[in-house]
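> next come a sequence and a model predicted from it.
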Amino acid sequence: MISSLRVRGFTMVIVASILWGVSGTVAQSLMQHYQFQTDWLVASRLLASGLILLALSLCGPHRQNVWRILFSGGDLARLLLFSIAGMLAVQYTYFASIEAGNAATATLLQYLGPVFLVVYLVIKLRQLPSAAQVTALILALGGTYLLITGGNPGKLTISAAAVIWGLASALALAFYTVYPKPLLGRWGSTVVLGWAMLIGGIGLCLAKQPWQATDMIWSVPSVLAVVFIVLFGTLIPFYLYVDSLNYIRPTETSLLACAEPLSAVITTVVWLHVSFGMFEWIGGLCIIGTIFALSRHREKAKEPALQNAVGS
């Protein structure tokens, strides 16, 4: 019989993943119907979420870490790199893929991140991939082909820009997943991610000046959508996902997080009426299947889980 604590952990991951998936569809709605742009949405999401996370950290038992990390020498340099090449990169490429295509395909393409990470580790460790890893690679390649072509090699079902941004998002996710691990262990997740969001948001503002966007349509629905992306698409699922690791294994969180692309696809198709044919569904399920294949490899090898990034 499953204990109540494990049920709590399962529930937290599933709710977090669904919220992440839905937030991508909400972002697509803002772009399509209210003329919001990637620059503005990403900057606002990062700045607001970063400030709130740091404020929460200042109220916690390790509040001194909020300021100490800024005077940590090498760790500060690592934090700056993670903020730009990790946090900002994964958020910007994901939203850019949504803007160029749709939330469903953007989320599924981002889910190729663990596969890129496996390829990197196989090359770095100079060892032959396991059967599970080979299976994951085949599923990823086949799934991506079906997703972006709809089974017709003569055309793309989404724009080339959406594919490029989506694959870039997967690469950024691979880096985002592995690089900050030492920082998270020394300084705490809320401190590291809070500063990474804030620094990434400031960096984007300096590069793009998103406040100059003038075509956005402000109304009650669009304001509520922005609030949803910040609170229910970032802060709440982040807390639920991280806290769930106190109750269930990281491998289990990775598997349950498959609810994210499924919720993105379902809400995009039902709410925004995006066409998603049989081959796209098969391709999407193949990509999700890579997570199950990789989890089998980890169980046999007893390796640490390649967790999904906290928030997409």
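Perfect, thanks for sending it.
> CA only for contacts and neighbour counts going forward, please
OK.
> for burial, what's the neighbour tally of Val119?
Counted with other Cα atoms under 10 Å, residues neighbouring Val119 total 14.
> host element of it?
Per DSSP states H and E: Val119 is located in helix 113-125.
> so what touches that helix?
128-129, 133, 136-137, 140, 169-175, 290-291, 306, 308 (Cα atoms under 8 Å, 6 or more residues apart in numbering).
> try it again with 10 Å
Residues from elsewhere that reach helix 113-125, judged by Cα atoms under 10 Å, 6 or more residues apart in numbering: 126-130, 133-134, 136-137, 139-141, 166-178, 287, 290-291, 294, 306-309.
> helices of the stretch 201-312 of the chain, residue ranges please.
Per DSSP state H, counting those that start in this stretch, the stretch 201-312 of the chain carries helices over the ranges 220-230, 236-244, 250-256, 259-271, 278-301.
> possible to save those helices as a markdown table with distance to Met1 and mean neighbour count?
Converted to a markdown table, the helices of the stretch 201-312 of the chain look like this (distance: least, Cα to Cα, whole Å; neighbours: other Cα atoms under 10 Å):
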| stretch | distance to Met1 | mean neighbour count |
| --- | --- | --- |
| helix 220-230 | 36 | 17 |
| helix 236-244 | 19 | 20 |
| helix 250-256 | 17 | 21 |
| helix 259-271 | 23 | 21 |
| helix 278-301 | 22 | 20 |
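> second one coming, line it up with the first:
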Amino acid sequence: MNSPSRRTGLLLVITGAIFWGVGGTVAQKLFQQYGIDVNWLVTTRLLIAGFLLLAVQFLLKDRAQVFGIWKNKRTAFQLVIFGLLGMLAVQYTYMASIKHGNAAVATLLQYLAPVMIILYLILRKQTVLTQRDLITVTLALGGCFFLLTNGSLSNLSVPAPAIIWGVLSGVALAFYTLNAIPLLAHYDSLVIVGWAMVIGGLALSLIHPPWQMDFTGVPLEAYLYLVFVILFGTMLAFWFYIESLQSLSPKETSLLGSLEPLAAVLTTVFWLHEPFGSFQWLGTACIIGMILLLALTKKSSSKQTLSNKKPLRVS
């Protein structure tokens, strides 16, 4: 039987992944039903969740890292770049894709990032093309084709802006993942992600001040949804995911983290009643299969992966 700590780890990672997936669907409802501005939600989500994650690090873990990360100029510069071109970019493109389309498609397109990383490393000659890579790329491309066209070559089943933002989200996540490696070698992921969120939120605040949002006519239930997206879909989801690593391996958490796109698809279809054709389900299965393949065959010794580190999540 599983030990209590292992059962706790399984519960945490499953809950965190579901929170991430459902959080995207709730954001879609906020955009499309209540007219919440994407810029405002991204800014507010980053700032509040970022400060909360730093508070967790300060109160429960190594508090010296919270401000110690700024003492080294090189590390501080890397963190700022990571916050702007990694965290802010991936959060904004993901939310924009949801606004123009739906949470299911946005989440699945974002999960193309591993394929983009594989192709990048092959082009840079930092790795060689393997049979597993070919299968991964085939599943990703086939999944995207079915997901976006529903099997028809004559038209798209998803709005073009949603596809563009979704692909950009995958690119941003690929950059985010690769750019995090040197930071993870020296600091806890709560510190890195917490500060990256704060940096991204502050930068976007200069362009779209969050206090200028007009909440006239916004009902109480919309505020509850906002709390869910910020607290459960961001802060608690990430915290639970990191805490699960105390009793689970990175491979196990990555594998169970694939529940995120599944949760996004199911809640989008059955809660928001978004139309989803049979070929789109096939595309979803291909992309989730790709995620599972990567999680099951990840090599812990690879220099190009984060399997020896605490994984970063962004959704």
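Structure received. Since the model is a prediction, treat every value here as computed from it, not as a measurement.
> Gly21 of the first structure: which of the helices of the stretch 201-312 of the first structure is closest?
Across the helices of the stretch 201-312 of the first structure, Gly21 of the first structure has its closest neighbour in helix 259-271 (4.3 Å, Cα to Cα).
> in the second structure, what range does the closest one match?
Mapped onto the second structure using TM-score structural alignment, helix 259-271 of the first structure spans residues 259-271.
> how far off centre is that stretch?
Averaging C-alpha coordinates over stretch 259-271 of the second structure and over its chain gives two centres that are 14 Å apart (Cα atoms, centre = their mean, to the nearest Å).
> before we move on, what about stretch 24-42 of the first structure?
16 Å.
> got it, and stretch 182-191 of the first structure?
18 Å.
> straight-line length of that stretch, end to end?
13 Å (Cα to Cα, to the nearest Å).
> and for stretch 97-104 of the second structure?
10 Å.
> ok, the closest residue to Val178 of the first structure other than its chain neighbours - how many residues close by?
Leaving aside its sequence neighbours, Val178 of the first structure sits nearest to Leu306 (Cα to Cα, 6 or more residues apart in numbering; 7.9 Å). By the criterion of other Cα under 10 Å, Leu306 of the first structure has 21 neighbours.
> check contacts around Leu306 of the first structure.
Taking Cα under 10 Å, 6+ apart as the test, what Leu306 of the first structure contacts is 113-115, 117-118, 174, 177-178, 250-251, 254, 291, 294-295, 298.
> how about Gly143 of the second structure?
108-109, 112, 137, 279-290.
> roughly how far does Pro210 of the second structure sit from Arg45 of the second structure?
For Pro210 of the second structure, the distance to Arg45 of the second structure - Cα to Cα - is 10 Å.
> which one's more surrounded, these two?
Arg45 (23 against 19).
> which of the helices or strands spans that one?
Here Arg45 of the second structure sits within helix 38-60, counting by DSSP H and E.
> tell me roughly how far that helix lies from the first structure on average.
Here the mean offset of helix 38-60 of the second structure against the first structure after fitting is 1.3 Å, by mean Cα distance after the TM-score superposition for the first structure.
> just checking, what packs against that helix?
Counting by 3 or more Cα pairs under 10 Å, 6 or more residues apart in numbering; DSSP states H and E, the packing neighbours recorded for helix 38-60 of the second structure are helix 4-34, helix 64-68, helix 89-100, helix 189-207, helix 220-227, helix 237-244.
> quick check: buried residues in it?
Residues 38-58 are the ones in helix 38-60 of the second structure that count as buried (16 or more other Cα atoms under 10 Å).
> kindly report the same for stretch 69-77 of the first structure.
Ile69, Asp75.
> can you give me the end-to-end distance of it?
Per Cα to Cα, the first residue of stretch 69-77 of the first structure is 10 Å away from its last.
> give me the contact list for it.
Stretch 69-77 of the first structure has contacts (Cα under 10 Å, 6+ apart) with 65, 68, 78-83, 180, 182-183, 186-187, 191-192, 195.
> to Leu272 of the second structure, which of the helices and strands packed on helix 38-60 of the second structure lies closest?
Across those, closest to Leu272 of the second structure is helix 4-34 (Cα to Cα), at 7.7 Å.
> which secondary structure elements does the closest one contact?
Using 3+ Cα pairs under 10 Å, 6+ apart, helix 4-34 of the second structure is in contact with helix 38-60, helix 89-100, helix 103-110, helix 220-227, helix 237-244, helix 250-256, helix 259-270.
> aligned against the first structure, show me the partner of Phe232 of the second structure.
Match for Phe232 of the second structure (TM-score structural alignment): Phe232.
> ok, back up a step: just the ones in helices from the contacts of helix 113-125 of the first structure, please.
The helices, defined by DSSP state H, take in 133-134, 136-137, 139-141, 166-178, 287, 290-291, 294 from those.
> brilliant, that's me finished.
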